[in-house]
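1. would you be able to build a 3D model of this:
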Amino acid sequence: MKKRHERTIYLEDKPRHEALQECLTFIDQQKKTTEVLPVAEAMGRVTATPIFAGVSNPHYHASAMDGIAVEANRTQTAHESRPLHLKNGADFAYVDTGHAIPSPFNAVIMIEQVNEAGDDVLEIIEPAVPWQHIRPIGEDITYGEMLLPQGHQIRPVDAGALLGAQVLDVEVKQKPKVAIYPSGNELIQPDQKAEPGKLIEFNGTIFSGMVESWGGIPMLKPIVRDDREKIRQALIEGTTEADIVLINAGSSAGSRDYTKDVIEELGEVWTHGIATRPGKPVIIGNVNDTIVMGVPGYPVSAYFVMEWFVEPMIHAWNGQPTPVKPVMNVIAGRRMTSNMGSEDFVRVHIGKVGDQYIANPLSRSASVTMSLVKADGIVTIPPEHLGVEQGDLVEARLLKPKEQLDLTTLFSGSHDLSIDILSSVMKESDGVSSITPSHTGSLAGLIALQRGEAHIAGIHLLDPATGEYNDSYIRKWLKDLDIIKLPFLRRSQGLIVPAGNPEHIEGIEDVTREGIHYINRQKGAGTRVLFDHLLKKHEISPDQLEGYRREMYTHLSVAAEVMVDHHSCGMGIYSAAKAVGADFIPVGDEQYDLIMTKTFYESERGQKLYQALRSEEFKHKVESLGGYSVNENVEPVAIEN
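-> Predicted structure coming up:
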């Protein structure tokens, strides 16, 4: 039993391509089995041997047209000045497309090119040439020809050709079986109650879907607890049933991560730690002549490890190359830092602004699944680089079609729930339009517009000198641009407190009380500007607040934090408090505007957005959240600089 203070030590930071090559070399040496399937069940499978035609297609001389079959040499005198008369049965026979050509006929005249001249008598005005409009035997498929080579993935059109040649069954490579073992004492199934300290297990479902999409057979197993003997038994079971075994979690340097030791006990460890971020703590080894892989528990790390190793292994097992992922050049909208010596894989939003594609990084945490859900692409920073500077041209691997990115509207600025609803209403209208939000704060949104890195910005910036919202900031930061403002929304700002308000907070003065933990918004956020204004108005120093420097990037993040700390509060909007069941103490209403260039406003996308803002559906959905008043008759306001 490993003592509490003992820690697993990484063997090395091996380059991932080197670690992969070891796996592929092993896979290449494995004996592969085959199976015979009916053609109709074999689509998507890979042929194990060449497949040859059982019959020709067509296997007779077939008419290619509706018309009459004739002997070509007996039609040579036909001319429009001397029509030739033909008698049914003696000189011609009626045929339809696909009919066999009766002997002794050797040509077909289309029915549109004949005229009736009497009972069972037709006339033609031009001669036929031998074999016109006739499909000869074997025109499509010739008996004995190779239809598909070995190692070919059968497509629907291939299945049609096989059946057309009367090939009813095919020998295909058996798909590799991949056993998937989630592990950890903290894991529960999705249908169980989530108590503090318990995590919902969903990686196994992700892995299963990925394995199946790549051509493998997933075998998702029950959760294995953090017990050395249970992990040992799981690996013994998995390596007797499957061709590849994955154990999720238990691959890091924790004191209870037994996977590496058990693999060493039962077989050998090839790799423990690769030079990537995320995805570093991967374990790869061999047990019972079967590849065993310890996949990191964090979802983002796990996703990349699956793509880097399991996908190419499955394709190699099936004798197929790993598909090349589409890439495109993008401009870095913000700086992306990296560590020297490790490949870094940054999830990004991508949108087309003007004639450039802009990429803005999402959360870098390996535990944030939504960074993969929301990502449009992946930017890879090589190990010899320290990062990417704003404005640099970089290559991104696309996770969504380029055509979809062309229709995406990039939003930067203050977080508001109405933006998600606006995106949904736009997509409902045409099925393709959408908004990709980047919750950077109001000031950062204006700067993104100024730099041409976003189409629209959402802002609510109070000018303490005038008591008005937004216009002074627009003139300061966007003074060289023709700007349109859409003042479409008023919303209620206030203090979000735990349900029941256990600390009896009634106003701004109460957040200074001892024991109250304040949860702040980031610098540049409109809510932060408002809160700092209120502190100054009440002659309160930020140093009097416990937690003032703890920052969140969205209203929902503030509300969620408040609900798990009964001694906390934070400034935010009413709809966020309502969404999590928190209480809300109003401070006042504020104006929330959408800002864009005049060029974007007048574009097709800009007009679609404007119409969605003015729709009754948008107004109803937003106001049903509570704390909102939507101006469905909003008119564009040109900001003169």
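2. contacts and neighbour counts: CA atoms only from here.
-> Noted.
3. which parts of the stretch 151-300 of the chain are helices?
-> In the stretch 151-300 of the chain, the helices defined using DSSP state H, counting those that start in this stretch lie at 156-164, 203-214, 228-241, 259-266, 299-305.
4. redo those as a markdown table? Include mean neighbour count.
-> Shown next, in a markdown table, are the helices of the stretch 151-300 of the chain (neighbours: other C-alpha atoms under 10 Å):
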| stretch | mean neighbour count |
| --- | --- |
| helix 156-164 | 16 |
| helix 203-214 | 18 |
| helix 228-241 | 18 |
| helix 259-266 | 19 |
| helix 299-305 | 23 |
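5. same list (the ones you listed) but as TSV, adding distance to His455.
-> Shown next, in TSV, are the helices of the stretch 151-300 of the chain (distance: least, C-alpha to C-alpha, whole Å):
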stretch	distance to His455
helix 156-164	42
helix 203-214	33
helix 228-241	51
helix 259-266	48
helix 299-305	28
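6. before we compare anything, build this one as well:
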Amino acid sequence: MFKVSIQPQWQLEQADGKQSLPRLVELLARVRETGTLAEACIQAGLSYRYAWGLLQDGTRTFGAPLVTMQRGRGAVLTPLAEKLVWADKRINARLAPLLDSLASELEVELERALSDTGAILRVQASHGFAVETLRDWFVRSRIPIDLKYRSSFEALSSLKGGACDLAGFHVPVGDFEAQALTQYAAWLKPQTQRLIMLATRRQGLIVAPGNPRGIQTLADLTRDDVRFVNRQPGSGTRMLLDLMLERAGLDGSQIRGFDSGEFTHAAVAAYVASGMADAGVGVEAAAKRFDLGFVPLAGERYFFLCSKSALKTPALQSVIDTLCNPDFRNLVNALPGYDAAHCGEVLAVDEAFPEFGRLPKGRASARGKVG
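-> Next up, the predicted model:
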């Protein structure tokens, strides 16, 4: 099975039609990582002469320098160059789940065209780092998988409609579990479905390194000096935030930036890392990926939901075998804030949620793209 990789690329077109940026932003990112132009050239596979020419062209295009060369201190990006690099990071963070879904579709099409493959596992799931790890494992193991990132609500709805074999969603642990389950209840059928445990993970406030604003609680988000970046309505993380705000007696309209809506944890972290926001809610792994601070708020369990009868199929058995594999569990455990101790356990709905039978069966919105 082939692994397809799709990367976003943006460019700047000037009045005369000349295009800039494609390799320039990549070079600037390498300079930022390494601190020297020479090392950046090696990592980017560019000659020093060509890289220097890119920087000169960029300086002429923007009318301002992009890199400051300092004797004995290497190369330092100017504020303008920093903005270009972080714009690129935000684009990647925002589009990554969509591009991964498209890549998965192409992988499946190639697999079907090149081999007489049988049924291919169809997964729709809320985006998360453990799910990314599962997809990478399947690709490396040459096991076909058709993965589409959706919000938790959309994934559950797709399973009910027969559009997928596995639906990935997350449920808060503790105080907010019952309220979250009430919103998921319309799609959970204890008699005919089973849950497969993936991992637990921590959700919290993603803040700048060192937490210069001193943000410790949700109440701090209502301060005038705090800019917030939110997740999109319909995502499981947005649902959790809404429940926490309601419990704390806080009004989202008092939070500067509450009406924003990013589609991934990584996109929220990229906004904070670039200085465009002071805080957002997301998983700890996203905060650590961008070297940011993290204030824990709640724990979650991430499950895959499937029909009881599907557990006997080879495709589902391959999933369970993978989740129970010690090497796979070690990969998940290496993700900051993740715990794979119960990875691969198969549970009845009532086993995972003993109070489920006594909950009111509410209805939830299926808006949003990834959760």
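7. superposed, what's their TM-score?
-> Aligned and superposed, the two chains score 0.65 in TM-score terms (TM-score structural alignment, normalised by the length of the second structure); 289 aligned residues with a C-alpha RMSD of 4.2 Å.
8. before we move on, back to that, wait, which of the helices of the stretch 151-300 of the first structure is closest to His349 of the first structure?
-> helix 299-305 (15.8 Å; C-alpha to C-alpha).
9. what about the strands in the stretch 151-300 of the first structure?
-> Ranges of strands within the stretch 151-300 of the first structure are 169-173, 177-182, 187-188, 199-200, 217-220, 244-248, 268-272, 276-277, 283-287, 290-295, based on DSSP state E, counting those that start in this stretch.
10. show me what the helix or strand hosting Val139 of the second structure is packed up against.
-> In this assignment (DSSP states H and E), Val139 of the second structure forms part of helix 129-140. Based on contacts counted as 3 or more C-alpha pairs under 8 Å, 6 or more residues apart in numbering; DSSP states H and E, the elements that helix 129-140 of the second structure packs against are strand 145-149, helix 326-333.
11. so of the ones you listed, which one's packed in deepest?
-> strand 145-149 (a mean of 23; mean count of other C-alpha atoms under 10 Å).
12. what is the mean deviation of whichever helix or strand comes after it from its aligned residues in the first structure?
-> With elements assigned by DSSP H and E, the helix or strand that comes after strand 145-149 of the second structure is helix 152-160. Mean deviation of helix 152-160 of the second structure relative to the first structure after superposition (mean C-alpha distance after the TM-score superposition for the first structure): 1.1 Å.
13. what residues in the first structure pair up with helix 152-160 of the second structure?
-> With TM-score structural alignment applied, helix 152-160 of the second structure matches the range 442-450 in the first structure.
14. contacts for that stretch, please.
-> With C-alpha atoms under 8 Å, 6 or more residues apart in numbering as the test, stretch 442-450 of the first structure has contacts from 333, 411-414, 454-461, 474, 477-478, 481, 524-526, 596-597.
15. taking those residues one by one, which sit in helices?
-> Applying DSSP state H to the contacts of stretch 442-450 of the first structure, the entries found in helices are 474, 477, 526.
16. number of nearby residues for the first one?
-> Using other C-alpha atoms under 10 Å as the criterion, Ile474 of the first structure is surrounded by 23 other residues.
17. where's Val173 of the second structure relative to Pro336 of the second structure, distance?
-> 18 Å (C-alpha to C-alpha, to the nearest Å).
18. what about the closest residue to Ile459 of the first structure other than its chain neighbours, neighbour count?
-> Using C-alpha to C-alpha, 6 or more residues apart in numbering and skipping the chain neighbours, the partner closest in space to Ile459 of the first structure is Ser442 (4.5 Å). Ser442 of the first structure has 28 neighbours, counted by other C-alpha under 10 Å.
19. go on, the one 4 residues further on?
-> When neighbours are defined as other C-alpha under 10 Å, Leu446 of the first structure has 28 of them.
20. how about Gln203 of the second structure, what's its match in the first structure?
-> Using TM-score structural alignment, Gln203 of the second structure lines up with Gln493 in the first structure.
21. what's the following helix or strand after the host helix or strand of that match?
-> Following DSSP H and E, one finds Gln493 of the first structure within strand 483-497. Proceeding N to C from strand 483-497 of the first structure, the next assigned helix or strand is strand 517-521, under DSSP H and E.
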